[in-house]
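1. below is the structure, and that's it, no one-letter string:
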């Protein structure tokens, strides 16, 4: 918000002037009002592996993160380039593998990788789109440089919080939206449905019928599944609600079975089809992969897209982007050491106390070591895991992440953040102007994941 003690950054000028006129106690009561709203709406997430308070409210901070139009436009251009390259990359690795033949990507990163699905080799999804919904995690350093932290191209979550954060802010502080020209994010469900309908399968006749496939109420993101289905005006289904009939995936209704054309699945690949993948899965739809390959249904995101979430493959993304677009990557990666490489492993082991080490397939802030905040014993224990299975890890420097203000008691206080913009890909690329800002509510913490104590805030992109 501030360039120095007396100078306010331009995007925050209006908000800063408004905040100075507010009563701190009244703002604190507004924070309680927001929590009541979330509780009444049922905006929760589940925390696995913890018996106490397994279902929680995600903490919400009422101070918006504000971005100027020129900042956002530059970021959006880089994101669009990256998601276009991701789709071209996925098509290539399941067909000719030119990226491997050209020496850009080592073949070993595809071989014996559980996220690479042989069932997708030679098959092209409708519209040649693999990643219909992408949540790209972006961090900004103190030097004002954007970096891609990771690509979430499998089943990215968090968009419901982006929308509910905006709705809460508009209800509590309508005057702020009268004073600031903020671009909308609440149109996301409309754009999502249009985007999904645009990739209907060849067998679709008439207006495509869309459904959201959920694992059920015990999934950590179940609120989001039901929220998006409701907002799009489509059915929320579980595997037991549908069956393969006459070569189509059909949903049971009071009037009999009706075909579904596009399924927005929120189930991991392994559980999607017990005939094709895990035979013990009770969550998926038997025969959906056969129907998919016959052109009877579109699955979004396509099976096999999780390979692009692999953090070892992430480390090659700048080269992958340039290989497929013919232009240098506009958005840089965070510098990354691949522990599978002997020299990199040696460096990581020698510098564990200064690095962040992550599992190649890890997510949600689990299975990682944040060196600067870890004890000597924790570093030694992690070093042992690294030596036992180096291919399972990558390491990155501890970045000086940018901060934004939160309301801490009765004053503003800086906290570290990241940003997850949401991108829709079908007949065109649609980037929602804003995204989910995740904030580390603990002073000095760099971990923003809600499952690890982080919170969220509304993200404003100004029109001018």
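-> Looks like it arrived, so ask away. Please read all numbers here as calculations on a predicted model, not as lab measurements. Numbers count the residues shown, from 1 in each chain.
2. from now on I want contacts and neighbour counts done on CA atoms only, so please keep to that.
-> Fine.
3. buried set for the longest helix seen in the chain?
-> For the chain, the longest helix by residue count, based on DSSP state H, is helix 69-93. Of all the residues in helix 69-93, those buried under the rule 16 or more other CA atoms under 10 Å are 69, 72, 75-76, 78-93.
4. which strands and helices sit next to the helix or strand just after that helix?
-> Downstream of helix 69-93, the next assigned helix or strand under DSSP states H and E is helix 98-101. Counting contacts by 3 or more CA pairs under 8 Å, 6 or more residues apart in numbering; DSSP states H and E, helix 98-101 is packed against helix 69-93.
5. summarise which helices and strands the helix it packs on is packed against.
-> Packed next to helix 69-93, using 3+ CA pairs under 8 Å, 6+ apart, are helix 98-101, helix 317-325, strand 429-431.
6. quick check, residue 198 in contact with residue 427.
-> Yes. Contact between residue 198 and residue 427 holds when scored by CA atoms under 8 Å: they sit 6.1 Å apart.
7. how far does stretch 437-448 sit from the chain's center?
-> Centre-to-centre, stretch 437-448 and its host chain are 17 Å apart (CA atoms, centre = their mean, to the nearest Å).
8. which residues touch that stretch?
-> 65, 162, 365, 401, 414-420, 449-450, 453-459 (CA atoms under 8 Å, 6 or more residues apart in numbering).
9. just the buried members of the residues you listed?
-> Of the contacts of stretch 437-448, these count as buried by 16+ other CA under 10 Å: 65, 162, 401, 414-420, 449-450, 454-459.
10. structure B:
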């Protein structure tokens, strides 16, 4: 919010004035009102470490993160560039594999990747889009230095918090929205639906779109219900859909209805028990054959997980240069591959300064944050890595930017990241702002909600 000399940054000028006119007591009252609204709306997530059905309110901080238009343009261009390259890469690895032939990506990183789906080889998705919805996790380390931490292109979540956070902020601070021009985010469901309809097979005029959820025990179930309601589409579980005559159908009280597009929030392995996990009760038997015949579109497509593998992340700048002929706008974090003995030894020698992650991990689980760990934890983690070094990467801990946060009646700095959401259909676009996640514990760098992090509204100021 402030420059190093203590002056308020221009983007925050109006909100800083508004804060000056409010007492801490009134801010605490607004915070309590926000929490009550979240509780009433049922905005929750489940914590798997506590049994999978423990519902928690996601902590919300009412001091927004504010970006000037020039800052946002850099982020927006970088995210669009990145997702375009990832979509071309996914099309390539399931067709001609030019990037592998060019020697720019090791073949085993693709072909032996657990997320690679050979069943998708040769499949032609509409508009050649695999990742229809992507979440790009960014951290800021300097004035114009944004680093990508990871690309989420399987089933990225969190956009419901972006929309609900904005709704609550407009109730709590109506004057702030009246006094300055803040880019709206409320049209996300319409834009998402438009993108989903754009990839319907055969250019159906009024395509039927459904949102497939694993059910109410999933950590993001609130979001599944919310998005289906906002888009005006049916929320379905695997048992609501079936395959017949080469098409996917939805059971309704008025008889079967043909489905054109499935926005799925179910992992690959559970999508079709005939093709993948035979024990799955979450998917639709025979779905893969309908996808392969081009009679239903799946968003995101099967096999997209290759591109958000944390080892594959290292090669995204090469993808951008190879497919787009451009340099990456957003930086990658220096990443060590623990499968390589030399890099592994370097990481082990410097474990106290590094973050180690599982390549297929998510939600902040299974990580070691070196600076916050004990010698015993580091030794135990080394043994874990040695059992399967290919499963781990390491990165230096970055000096994440901080944002003002209301904690226990005080405004204090806390570390934040940013997840913009990128939509791909006929075109690729980014929702202004995105999800700002905040580490609520002093000096902590872990922002994941599953690890106790919270969220903020993200404001992008429009010109003028």
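-> All right, it came through fine. Quick caveat: nothing in here was measured; it's all calculated off a predicted structure.
11. just the strands in the stretch 351-464 of the second structure please.
-> 354-358, 368-369, 392-396, 402-407, 410-419, 421-424, 428-430, 435-438, 454-460 (DSSP state E, counting those that start in this stretch).
12. typed the wrong thing, it's the stretch 51-200 of the first structure
-> So, for the stretch 51-200 of the first structure - with DSSP E, counting those that start in this stretch - the strands run 55-57, 60-67, 133-140, 146-152.
13. so who does residue 216 of the first structure touch?
-> Counting by CA under 8 Å, 6+ apart, residue 216 of the first structure has contacts 222, 238.
14. hmm, back to that, TSV for the strands of the stretch 351-464 of the second structure, including distance to residue 126 of the second structure?
-> Formatted as TSV, these follow (distance: least, CA to CA, whole Å):
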stretch	distance to residue 126 of the second structure
strand 354-358	32
strand 368-369	40
strand 392-396	34
strand 402-407	41
strand 410-419	26
strand 421-424	11
strand 428-430	14
strand 435-438	28
strand 454-460	32
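15. most tightly surrounded among those strands?
-> strand 435-438 (a mean of 27; mean count of other CA atoms under 10 Å).
16. just send the helices and strands packed on helix 69-93 of the first structure back as a markdown table, with distance to residue 243 of the first structure too.
-> As requested, these are exported to a markdown table (distance: least, CA to CA, whole Å):
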| stretch | distance to residue 243 of the first structure |
| --- | --- |
| helix 98-101 | 38 |
| helix 317-325 | 39 |
| strand 429-431 | 32 |
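17. which of the ones you listed sits closest to residue 53 of the first structure?
-> With CA to CA as the measure, strand 429-431 is the member of these nearest residue 53 of the first structure (34.7 Å).
18. helices or strands up against that closest one?
-> Counting by 3+ CA pairs under 8 Å, 6+ apart, strand 429-431 of the first structure packs on helix 69-93, strand 422-425.
19. how about these in JSON lines, adding distance to residue 175 of the first structure?
-> Shown next, in JSON lines, are these (distance: least, CA to CA, whole Å):
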{"stretch": "helix 69-93", "distance to residue 175 of the first structure": "21"}
{"stretch": "strand 422-425", "distance to residue 175 of the first structure": "27"}
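20. once you drop chain neighbours, what's closest to residue 351 of the second structure?
-> Distances taken as CA to CA, 6 or more residues apart in numbering put residue 370 closest to residue 351 of the second structure, at 5.5 Å, once the chain neighbours are dropped.
21. need the strands of the stretch 51-200 of the first structure in JSON lines with distance to residue 34 of the first structure, can you?
-> Formatted as JSON lines, the strands of the stretch 51-200 of the first structure follow (distance: least, CA to CA, whole Å):
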{"stretch": "strand 55-57", "distance to residue 34 of the first structure": "11"}
{"stretch": "strand 60-67", "distance to residue 34 of the first structure": "8"}
{"stretch": "strand 133-140", "distance to residue 34 of the first structure": "25"}
{"stretch": "strand 146-152", "distance to residue 34 of the first structure": "29"}
